[in-house]
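A.B. asks: got a structure for you, letters missing:
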């Protein structure tokens, strides 16, 4: 049960819940400015979902795992993975930022760097350690040519 709770979408849902609660119960009279924040937030949410979908497509195309606590069978370096090593996590961060903007959750903005830090420590670093051990030089070359985030 614990491994199903410790997944990036669950963490994202938790951070989204905190941002929404801040917006709903503690607005503090602050706001991003209405329509432009809704538009920008929508673009960020849509962009985040698109990044995640592109990454899922590549994982499925290469027939490797999507689960962050498992070692993948193949090192995916095509499609969106030519631009970033972690498009799903970038997408998660964009979705969080987009909802913070749409909900006018100004005081929740510090959640974004905290969320990125959680992703780094809980998921990215352990994943990269497993891939470094399994794929050795291929992963080292991939790291040289493709950034971790963007």
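C.D. replies: Received, thanks. It should be emphasised that the depicted structure is a prediction, and the values quoted were computed from it without experimental measurement.
A.B. asks: going by C-alpha atoms from here, please, whenever you check contacts or count neighbours.
C.D. replies: Fine.
A.B. asks: what residues sit buried inside the longest helix anywhere in the chain?
C.D. replies: Longest helix of the chain, by residue count under DSSP state H: helix 35-61. Of all the residues in helix 35-61, those buried under the rule 16 or more other C-alpha atoms under 10 Å are 37-38, 40-42, 44-49, 51-53, 55-56, 58-59.
A.B. asks: would you quantify the distance from the closest residue to residue 54 other than its chain neighbours to residue 86?
C.D. replies: Computed as C-alpha to C-alpha, 6 or more residues apart in numbering, the closest residue to residue 54 that is not its neighbour in sequence is residue 80, at 6.4 Å. Distance, residue 80 to residue 86, by C-alpha to C-alpha, to the nearest Å: 9 Å.
A.B. asks: so which residue of this protein lies furthest out from the middle?
C.D. replies: residue 29 (29.2 Å; C-alpha atoms, centre = their mean).
A.B. asks: quick one: it from residue 106, how far?
C.D. replies: Counting by C-alpha to C-alpha, the gap from residue 29 to residue 106 is 9 Å.
A.B. asks: ok, residue 127 next?
C.D. replies: 32 Å.
A.B. asks: and what of residue 17?
C.D. replies: From residue 17 to residue 106 the distance is 14 Å (C-alpha to C-alpha).
A.B. asks: just residue 85 next, same as before
C.D. replies: From residue 85 over to residue 106 (counting by C-alpha to C-alpha), the distance is 29 Å.
A.B. asks: in terms of neighbours, single out the busier of these two.
C.D. replies: residue 85 (23 against 19; other C-alpha atoms under 10 Å).
A.B. asks: and here is the other one:
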């Protein structure tokens, strides 16, 4: 198995999610500019999105454990997971991260931070997903090609 360098150990999606969430929290706390979507429904929706994101991530982690393969983004897994949430999304953990970020933005009423969600998705795609998919294509060839055709990247 490949030995991860310190930058690779730090350069993981939860760190990126934490950074984007910190920016949103700072914006809501120190720079709200009088903009607000505050409403009990918005608060509820934000909480539901955070909860849904956590559930999706846990379901994906369960599949990684069940299939005994690596969940670490910089490593090549030893098999393609196509069951559970992976039958609906090729990247359920990243989808869960995006749901959590959107939910936090809504809960914190960080209106100016709403554009952070698509920026986060773009960064995750460029930083992790493209490289992961290239490794999967090299490792699993036609099997991964069929999986790509059958299951969308996000939903």
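C.D. replies: Everything's here; your move. Values in this document were obtained by computation on a predicted structure and should not be read as measured data.
A.B. asks: residue 69 of structure 1: neighbour count?
C.D. replies: Residue 69 of structure 1 has 17 nearby residues by other C-alpha under 10 Å.
A.B. asks: which SS state does it fall under?
C.D. replies: Assigned state for residue 69 of structure 1: coil (three-state reduction, DSSP: H, G, I helix; E, B strand; the rest coil).
A.B. asks: equivalent analysis for residue 94 of structure 2, please.
C.D. replies: Assignment for residue 94 of structure 2 (three-state DSSP): helix.
A.B. asks: please apply the same query to the one 10 residues further on.
C.D. replies: Three-state secondary structure (criterion: three-state DSSP) places residue 104 of structure 2 in helix.
A.B. asks: quick one: residues contacting it.
C.D. replies: 21, 46-47, 50 (C-alpha atoms under 8 Å, 6 or more residues apart in numbering).
A.B. asks: let me have those in CSV, extended by distance to residue 116 of structure 2.
C.D. replies: Shown next, in CSV, are the contacts of residue 104 of structure 2 (distance: C-alpha to C-alpha, whole Å):
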residue, distance to residue 116 of structure 2
21, 9
46, 15
47, 18
50, 16
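A.B. asks: state the pair within those that is farthest apart.
C.D. replies: Largest separation among the contacts of residue 104 of structure 2 by C-alpha to C-alpha: 21 and 47, giving 14.4 Å.
A.B. asks: quick check, nearest of the contacts of residue 104 of structure 2 to residue 7 of structure 2?
C.D. replies: When the contacts of residue 104 of structure 2 are compared against residue 7 of structure 2 (criterion: C-alpha to C-alpha), the nearest one is residue 21, at 20.7 Å.
A.B. asks: and the helix or strand that contains that closest one against structure 1, how far off on average?
C.D. replies: Applying DSSP states H and E as the criterion places residue 21 of structure 2 in helix 13-30. Superposing on structure 1 and averaging over aligned pairs (mean C-alpha distance after the TM-score superposition for structure 1), helix 13-30 of structure 2 comes out at 0.1 Å.
A.B. asks: do stretch 48-66 of structure 2 as well
C.D. replies: Per aligned residue, stretch 48-66 of structure 2 averages 0.3 Å (mean C-alpha distance after the TM-score superposition for structure 1).
A.B. asks: residues contacting that stretch, please?
C.D. replies: By C-alpha under 8 Å, 6+ apart, stretch 48-66 of structure 2 touches 70-71, 81, 83-86, 92-93, 95-104.
A.B. asks: now do the same contact list for whatever residue of structure 2 lines up with residue 66 of structure 1.
C.D. replies: Counting by TM-score structural alignment, residue 66 of structure 1 lines up with residue 71 in structure 2. Residue 71 of structure 2 sits next to 61, 64, 77 when contact means C-alpha under 8 Å, 6+ apart.
A.B. asks: now do 10 Å
C.D. replies: Residue 71 of structure 2 sits next to 60-61, 63-65, 77, 93 when contact means C-alpha atoms under 10 Å, 6 or more residues apart in numbering.
A.B. asks: what does residue 68 of structure 2 give?
C.D. replies: 62, 77-79, 81 are the contacts of residue 68 of structure 2 under C-alpha under 10 Å, 6+ apart.
A.B. asks: just residue 65 of structure 1 next, same as before
C.D. replies: 56, 59, 71-74.
A.B. asks: so which two of the residues you listed are the farthest from each other?
C.D. replies: Every pair of the contacts of residue 65 of structure 1 checked by C-alpha to C-alpha; the farthest is 56 and 71, at 15.9 Å.
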